[in-house]
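Trainee: After the sequence you'll find the predicted model.
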Amino acid sequence: MTRRPVVKINLDASGEPRRGPDTLAAEEPLEIRVRKAPLAVTMRTPGQDIDLAMGFLLTEGVIGDAGDVVTAQLCAGTDTPNTYNVVDVVLGADVPPPVTDPSRNFYTTSSCGVCGKASIDAVRTRSRFDISGDPLRVPATTLADLPDRLRAAQHTFDRTGGLHAAGLFTADGELLVLREDVGRHNAVDKVIGWALREGRLPLTGHLLLVSGRASFELTQKAWMAGIPLLAAVSAPSTLAADLAEEAGMTLVGFLRGRGMNVYTAPERVTVRDAHIGLPESASTVS
């Protein structure tokens, strides 16, 4: 975080401009190298960079588990002064090198991790985990409480107002880990990287809550980690819903207040101890 002088205007008060400090969320590039060769650059909030790199490599299909990585270390870059914005990863000798396809552009912004990739085929990565039969069951009342629990743990957001969050929960609503970042995909990769390094994959019986919308890439990342339920406080995209249906993942959107929309695999959400079933179009659970 960085303090910066600003001019503040409040039209509900005097309306007179006044000078004062404001706290901004940090955004810096992180280069991920594999076997000394640059693979990806992402704009992220510094912190948990090893988890971010590990989560990225897993969700992009470069590695299958933590055992594929010999070492992962934060290194000094070429900046002056050195900013340590490079993670260098050494893979095991039996791990195939990342595919370098010109149609697959690994430069990512803080808003969209798949920008620049040429087609849906280029970003669709098959998961090692079959989540369609995951027995997770979550009461709708538990789901409804999760956004407040996520928000209460967003300490950096309290100071900056400018970060996305991703939280990994148990079926009974216990928050296991939360990560914040200027990029929603980075926050998810940090959560998954943590779980990978903790030996928790696949994340059977867990759910992931994100503070923004549910995109195709976040759905893909959840599938790659074996997460059977993805919830978002905002809307999903059509491709997110299509991919969730293909994976057998429960996708919940507009999780706000006491309401939510369940778009796919609704049997994992229970209302008054009964499983729900939906028609082909999404319905609202409250």
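Mentor: Here it is on my side, so go on. Numbering: from 1, shown residues only.
Trainee: contacts and neighbour counts: CA atoms only from here.
Mentor: OK.
Trainee: start to end distance for stretch 70-79?
Mentor: In stretch 70-79, first residue to last residue: 26 Å (C-alpha to C-alpha, to the nearest Å).
Trainee: Same check on stretch 102-116?
Mentor: Counting by C-alpha to C-alpha, you get 11 Å between the two ends of stretch 102-116.
Trainee: I would like the residues contacting that stretch, please.
Mentor: 39-44, 117-118, 122-123, 182-186, 217 (C-alpha atoms under 8 Å, 6 or more residues apart in numbering).
Trainee: mind listing the helices in this structure by residue range?
Mentor: 49-59, 120-123, 140-152, 155-160, 184-197, 216-224, 238-247 (DSSP state H).
Trainee: OK, contacts around the residue most central in space within the chain?
Mentor: Nearest to the mean C-alpha position of the chain, by C-alpha atoms, centre = their mean, lies residue 188 at 1.9 Å. Counting by C-alpha under 8 Å, 6+ apart, residue 188 makes contact with 55, 165, 166, 179, 210, 218, 221.
Trainee: Contacts only, for the closest residue to residue 126 other than its chain neighbours.
Mentor: Sequence neighbours aside, residue 224 is the residue nearest to residue 126 in space, at 7.2 Å (criterion: C-alpha to C-alpha, 6 or more residues apart in numbering). By C-alpha under 8 Å, 6+ apart, the contact set of residue 224 is 58, 59, 61, 125, 126, 127, 128, 129.
Trainee: Comparison target below:
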Amino acid sequence: MNAGEGFFAPPGASRVLAARWQDGASEGVSELVAEELPVALVYNGISHAVMLATPRDLEDFAVGFSLAERIVRDARDIYDIDVDEAAHGIAIEIRIASGAMMRLKETRRARLGRTGCGLCGIESLDWFDGDDLDARAVPDTRFPPEALHRAMAALAARQELHHATGAVHAAGWADASGELLCVREDVGRHNALDKLVGALLRAKIDTAAGFAVVTSRASFEMVQKAARAGFPLLAAISAPTALAVQLAGQAGVTLAGFVRGGRHVIYSHPQRLAPEAV
């Protein structure tokens, strides 16, 4: 029996009937697939964004997204979160401080997020400004190189939804030794990182005391989210983009790519990954 068979379906997955072809023969099977629903983020009664996301850990998503989009500057500006089923998806009702709401109204832009897009819905190129990071101060925390591989190996073992469906990304947070302490999954790599940030903030964990690992490429927006969350290091299993490398350098974030098979490549601020680090 493979991962898609049987009766158990983890949160964020559902069953569908399918036809499997193998060795010249076809058979009817029950397969697990990742759920992907429109999720509306509504601030003080005003709909701001609709993202396609996996419907799990949505309170974490609301907090992480709000920080990454600079809607709030601190999790304390979020007073309440309600997750409700809507006609065609899910609505997350978020109550935020009046000052944050004023900033949101000034910069509000309607956008439809997609799982492979980082800048959907922006109104002009003026918004796209790599210098406008508003990042938290990133400390010069040091990590042993082995910590990256310990965390990435643990992340592969902790992807419950991906093991069941083969269709989602994961983001994890590890301490300085590489012990993986928090994992979030989603069909969108950006969403998975938002959920991770939200989970850490809600648990009042110091994001700067460890680093993030992701099962995707490191794009501009992934680095931007890491910088705004205060991660000193972002480690990706795949490659970065040129713009991501540039932004990581500007933001003071150590960016590592191709973290797999006992090797990795450091693209910015290599001083944080020292063999003698403890």
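Mentor: Structure received. Because the structure is a prediction, the values reported are computed rather than measured.
Trainee: leaving aside the residues next to it on the chain, what's closest to the counterpart of residue 232 of structure 2 in structure 1?
Mentor: Residue pairing (TM-score structural alignment): residue 232 of structure 2 is matched to residue 228 of structure 1. Closest residue in space to residue 228 of structure 1, ignoring its immediate chain neighbours: residue 249 at 4.9 Å, by C-alpha to C-alpha, 6+ apart.
Trainee: What lines up with that neighbour in structure 2?
Mentor: Using TM-score structural alignment, residue 249 of structure 1 lines up with residue 253 in structure 2.
Trainee: quick one: its match from residue 267 of structure 2, how far?
Mentor: Counting by C-alpha to C-alpha, the gap from residue 253 of structure 2 to residue 267 of structure 2 is 10 Å.
Trainee: With residue 162 of structure 2 instead?
Mentor: From residue 162 of structure 2 to residue 267 of structure 2 the distance is 28 Å (C-alpha to C-alpha).
Trainee: who has more neighbours, these two?
Mentor: Remark: of residue 162 of structure 2 and residue 267, residue 162 carries more neighbours, 21 against 18, as counted by other C-alpha atoms under 10 Å.
Trainee: What lines up with that one in structure 1?
Mentor: By TM-score structural alignment, residue 162 of structure 2 lines up with residue 157.
Trainee: contacting residues around that match?
Mentor: The neighbourhood of residue 157 of structure 1, defined by C-alpha under 8 Å, 6+ apart, consists of 163, 180.
Trainee: let's see it at 7 Å
Mentor: residue 163 (C-alpha atoms under 7 Å, 6 or more residues apart in numbering).
Trainee: Touching, residue 131 of structure 1 and residue 230? I think so.
Mentor: No - assessed by C-alpha atoms under 7 Å, residue 131 of structure 1 is found out of contact with residue 230, at 11.9 Å.
Trainee: and residue 76 of structure 2, how many residues sit next to it?
Mentor: 13.
Trainee: Sorry, slip of the keys, the one I care about is residue 107 of structure 2.
Mentor: 11.
Trainee: Check the gap between it and residue 70 of structure 2 for me.
Mentor: Using C-alpha to C-alpha, one gets 10 Å for the distance from residue 107 of structure 2 to residue 70 of structure 2.
Trainee: Make TSV from the helices of structure 1 and add distance to residue 68 of structure 1 to it.
Mentor: Listed next are the helices of structure 1 as TSV, based on distance: least, C-alpha to C-alpha, whole Å:
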stretch	distance to residue 68 of structure 1
helix 49-59	10
helix 120-123	21
helix 140-152	32
helix 155-160	33
helix 184-197	11
helix 216-224	15
helix 238-247	24
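Trainee: To residue 90 of structure 1, which of those lies closest?
Mentor: Distance to residue 90 of structure 1, taken as C-alpha to C-alpha, is lowest for helix 49-59 among those, at 11.2 Å.
Trainee: Tell me what angle that closest one forms with helix 184-197.
Mentor: Helix 49-59 of structure 1 and helix 184-197 are oriented at 90 degrees to each other (axes from the mean of the first three to the mean of the last three C-alpha atoms, to 10 degrees).
Trainee: So what's the residue count around the aligned residue in structure 1 for residue 204 of structure 2?
Mentor: Using TM-score structural alignment, the partner of residue 204 of structure 2 in structure 1 is residue 199. For residue 199 of structure 1, the neighbour count with other C-alpha under 10 Å is 13.
Trainee: sorry, back to before: in structure 2, which of the contacts of residue 224 of structure 1 remain in contact?
Mentor: Counting by both residues aligned by TM-score structural alignment, their matches' C-alpha atoms under 8 Å, structure 2 reproduces these contacts from the contacts of residue 224 of structure 1: 58, 59, 126, 127, 128, 129.
Trainee: Much appreciated, bye for now.
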